[in-house]
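Undergrad: Here is my input, please return the structure:
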Amino acid sequence: MEYRYLGQSGLKVPALGLGTGTFGGQGPLFSAWGQSGADHARRMIDICLDAGLNLFDSADVYSDGASEAVLGEALAGRRQQAIVSTKVGLRTGSGPNDAGSSRQHLVSAVEASLKRLKTDYIDLLQLHAFDAHTPVEQVLQTLDALVQAGKVRYVGASNFSGWQLMKSLAAADRHGLPRYVTNQAYYSLIGRDMEWELMPLGLDQGIGTMVWSPLGWGRLTGKIRRGQPLPEQSRLHQTEQFAPPVATEHLYKVVDALEAVAQDTGKSVAQVAINWLLQRPTVACVLIGARNEEQLQQNLGAVGWQLSAEQIGLLDDASAVMPPYPYYPYWNGQFSELAPPAVRSSVRTL
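TA: Below is the predicted model:
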């Protein structure tokens, strides 16, 4: 397993982490993802640790907290071997303070997560969404108190826009409060929006990216092919309503390119899609998911090799879309020399 620094935190994380949305299996969304109980989760974690994957990511809303509970039980007796990441901030109950980043909610949410995870500290706590009703200074002060108390070691964001993340970083610098070391974001060959603003921001501010849904909500697993119906066993039948829309022809264009590269490399379509992400700027860790051991072993095969420049170019061209204003000048070549070097070298003229 390859290990990378998580932003400028000094913390090294594996290039692949395990997303535990498949643990617990409660509710219409998460039951479609997977229904791993503690015994199955323990076996999955055994495989991960043997492969050098020691980061496990959860959230208090995954299966109404059951994901954290299963993860905590599965890690019993080996907590020190793991980097535990979880997220708080989305609604977890019907009460007026059961959502957001107020001090009231953050403190109670962290205490509840610690109890479910059966641990006295969280390695990486990420805010699951930006709370526009709570001043960023108060949010950061609360996170600082949790760090000082030893309950949290690093803090990060998830699903923030560029201005929301930058406002938080500026406040942290101004007041000497903890900076977010990571941004957990959706990124895939059929969802490259992160490149428009969040990637340049990450390069400029030293923020590491943790990628969720690297296979585009299951569309890049290799089961979807041009001219063929969606397989009956695909979880997209149950979760497509939650997934961002993708134009059919664009999806097939990307899948065609993935299949060509997969045939050329002898790897699977999913492995190629994940490997492409691992070579993108700012990406520190790609979170993989798996409902069974076979899927997990397949995804673990995405590391230990690299796509060639020609193969990356083929995938870049097939997946490229024109960004909206004001980002498109970087992509159409008009002002590409003004973009950060890592971004300039990673984008291709349309």
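Undergrad: Could you use CA atoms for every contact and neighbour count after this?
TA: Fine.
Undergrad: Residue 271: what's it in contact with?
TA: 298, 299, 301, 302 (CA atoms under 8 Å, 6 or more residues apart in numbering).
Undergrad: What is the helix or strand containing the second one packed up against?
TA: With secondary structure defined by DSSP states H and E, residue 299 is part of helix 293-300. Helix 293-300 is packed against helix 269-278, with contacts defined by 3 or more CA pairs under 8 Å, 6 or more residues apart in numbering; DSSP states H and E.
Undergrad: can you give me the helices for this protein?
TA: Ranges of helices in the chain, per DSSP state H, are 30-33, 38-50, 66-74, 103-117, 136-148, 162-175, 198-205, 236-239, 248-265, 269-278, 293-300, 309-319, 328-332, 341-344.
Undergrad: I'd like the ones you listed laid out as CSV, including distance to residue 186.
TA: Output for the helices of the chain, formatted as CSV (distance: least, CA to CA, whole Å):
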stretch, distance to residue 186
helix 30-33, 16
helix 38-50, 22
helix 66-74, 20
helix 103-117, 23
helix 136-148, 23
helix 162-175, 14
helix 198-205, 11
helix 236-239, 16
helix 248-265, 16
helix 269-278, 11
helix 293-300, 17
helix 309-319, 15
helix 328-332, 20
helix 341-344, 18
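Undergrad: Surely residue 160 is in contact with residue 131?
TA: No. Residue 160 is beyond contact range of residue 131, at 9.5 Å (criterion: CA atoms under 8 Å).
Undergrad: quick revisit: would you tell me which of the helices of the chain gets closest to residue 212?
TA: helix 269-278 (10.8 Å; CA to CA).
Undergrad: quick one more, to check against the first:
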Amino acid sequence: MQYRKFGSTGLTVSRLCLGTMTFGLQTEEDASRSIMDKAADAGVNFIDTANVYPLGGTESVAGRTEEIVGRWLKGKRDRYILATKAVGKMGPSAWDQGASRKHLLDAIDASLKRLNTDYVDLYQLHSDDRDTPLDETLEALDTIVRQGKARYIGVSNFLAYRLARALGRSDVLGVSRFVSVQPRYNLLFRQIERELLPLATEEQLAVIPYNPLAGGLLTGKHRHDAVPSEGRFTATVGKAGEMYTQRYWHEREFQTIEKLKAIAAQTGETLAKTSLAWVLANPAVTSAIIGASRAEQLSDTLAAIDLVLDPEVKAKLDEATVEYRWGDAPR
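TA: Model prediction:
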């Protein structure tokens, strides 16, 4: 395993981070524990979760993932960097979601209880709550840090201009500053290269991208004309399946994957391993978030840490996917 400084902080994390959003729905607890065991054995010391996980479940199962992670961490909490997130809907009341002071202060306490710990290393906004003033959110997060319930704070799914504004407001207010950003990033979604990644580099923010394999599409195992029987594109994972289908299940993406398969085949590496190595090759990326529904699925992704792409191969991958820098409309 390789390790890297977490942005401008003094923290060091593994270059692969274990994502847990399938734990408790798509992946039962025994399998989830096996996945965490395998990642830990490979040197992964960074675990990412969220209070709304497992993704695709109803409000009634929200929090189950944190509980599974908390039970696994018992007796070894000090050996891992633990990250969780809040903002998503956690209950029936109007204030059971969002980035208001009330919700965030309630949410961190609930997460800590489920995770069976006194603190998380990284507390992140899962998305941007436009209905709550940034100042209120930032001051609430600062309270959480000052109370010792979180060591650092970060964001996920933020547009570059909103993150830039939040950084500016935190400087003006003299409160804790975001140290990381967790965006979606892979060969089929490269829009963040235009503004978010340059901002992160300039502000020395850690970048921990999720979906490096596009929900499994970049394993190359799926066909556009065949409905998958398992994984993130199925109806069994509820709204999550719909979300992933809308993101990636299009003819253009499958045509691109055929090009990527041919490039990977020239190197003798799998498409999954090549795709993850491409994400890690970006100097702005600190740690890529990998996931699995079975422990054996981690073999390829864990091995990607040692794959250094030949510059010519990386150039071919860049060229084959350049249109994904611009969103839905090819240019």
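Undergrad: coming back round to it: for residue 350 of the first structure, which of the helices of the first structure is the nearest?
TA: Using CA to CA, the nearest of those to residue 350 of the first structure is helix 328-332, at 5.7 Å.
Undergrad: Tell me the buried residues in the closest one?
TA: By neighbour count on 16 or more other CA atoms under 10 Å, the buried set for helix 328-332 of the first structure is 328, 329, 330, 331.
Undergrad: ok, now stretch 74-94 of the second structure?
TA: Buried positions in stretch 74-94 of the second structure, judged by neighbour count with 16+ other CA under 10 Å: 77, 80, 81, 82, 83, 84, 85, 86, 87, 88, 89, 90.
Undergrad: gap between the two ends of that stretch?
TA: One end of stretch 74-94 of the second structure sits 33 Å from the other (CA to CA, to the nearest Å).
Undergrad: same thing with stretch 288-299 of the second structure?
TA: Start-to-end, stretch 288-299 of the second structure (CA to CA) is 15 Å.
Undergrad: against the first structure, where does that stretch fall?
TA: The aligned range for stretch 288-299 of the second structure in the first structure is 286-297, by TM-score structural alignment.
Undergrad: try stretch 73-80 of the second structure
TA: With TM-score structural alignment applied, stretch 73-80 of the second structure matches the range 75-82 in the first structure.
Undergrad: if we look at that stretch, which residues are touching it?
TA: Defining contact as CA under 8 Å, 6+ apart, one finds that stretch 75-82 of the first structure is touched by 42, 45, 54, 55, 56, 118, 119.
Undergrad: right, and the first one touches residue 74 too?
TA: Yes. Residue 42 of the first structure lies in contact with residue 74 (CA under 8 Å); the separation is 4.6 Å.
Undergrad: higher neighbour count, the two?
TA: Set residue 42 of the first structure next to residue 74 and count neighbours by other CA atoms under 10 Å: residue 74 wins out with 23 against 19.
Undergrad: Distance check, that one against residue 39 of the first structure.
TA: Applying CA to CA, the value for residue 74 of the first structure to residue 39 of the first structure is 7 Å.
Undergrad: Could you do residue 204 of the first structure as well?
TA: According to CA to CA, residue 204 of the first structure stands 43 Å off from residue 39 of the first structure.
Undergrad: what do you get for residue 66 of the first structure?
TA: Counting by CA to CA - residue 66 of the first structure and residue 39 of the first structure are separated by 14 Å.
Undergrad: swap in residue 11 of the first structure?
TA: 29 Å.
Undergrad: Quick one: neighbours of residue 21 of the first structure, just the number.
TA: 29.
Undergrad: picking that back up, now tabulate the buried residues of helix 328-332 of the first structure in JSON lines and tack on distance to residue 215 of the first structure.
TA: Putting the buried residues of helix 328-332 of the first structure into JSON lines (distance: CA to CA, whole Å) gives the following:
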{"residue": "328", "distance to residue 215 of the first structure": "25"}
{"residue": "329", "distance to residue 215 of the first structure": "28"}
{"residue": "330", "distance to residue 215 of the first structure": "26"}
{"residue": "331", "distance to residue 215 of the first structure": "24"}
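Undergrad: most centrally placed residue in the second structure?
TA: Centroid-nearest residue in the second structure, with CA atoms, centre = their mean: residue 210, separated by 3.2 Å.
Undergrad: Could you find the counterpart of it in the first structure?
TA: In the first structure, residue 210 of the second structure lands on residue 212 (TM-score structural alignment).
Undergrad: circling back: just give me the closest of the contacts of residue 271 of the first structure to residue 33 of the first structure.
TA: Nearest to residue 33 of the first structure out of those is residue 299 (CA to CA; 15.5 Å).
Undergrad: Was I right to think the closest one contacts residue 272?
TA: No. The pair residue 299 of the first structure / residue 272 is not scored as a contact, 9.7 Å apart, by CA under 8 Å.
Undergrad: Compare these two and say which is more crowded by neighbours.
TA: Just comparing residue 299 of the first structure and residue 272: by other CA under 10 Å the higher neighbour count belongs to residue 272, 28 against 23.
Undergrad: got a list of what the more buried one touches?
TA: By CA under 8 Å, 6+ apart, the neighbours of residue 272 of the first structure are 258, 261, 262, 302, 307.
Undergrad: one more time with 10 Å
TA: Applying CA atoms under 10 Å, 6 or more residues apart in numbering, we find residue 272 of the first structure in contact with 220-221, 258-259, 261-262, 265-266, 278, 299, 301-303, 306-307, 311-312, 315.
Undergrad: List only buried entries from those residues.
TA: The neighbour-count criterion (16+ other CA under 10 Å) marks 220-221, 258-259, 261-262, 265, 278, 299, 301-303, 311-312, 315 among those as buried.
Undergrad: and which of these is nearest residue 50 of the first structure?
TA: residue 301 (13.3 Å).
Undergrad: Could you find the closest non-adjacent residue to the closest one?
TA: In this structure, residue 301 of the first structure finds its nearest non-sequential neighbour in residue 271, 6.4 Å apart by CA to CA, 6 or more residues apart in numbering.
Undergrad: If anything else comes up later, I'll come back, but that's it for now.
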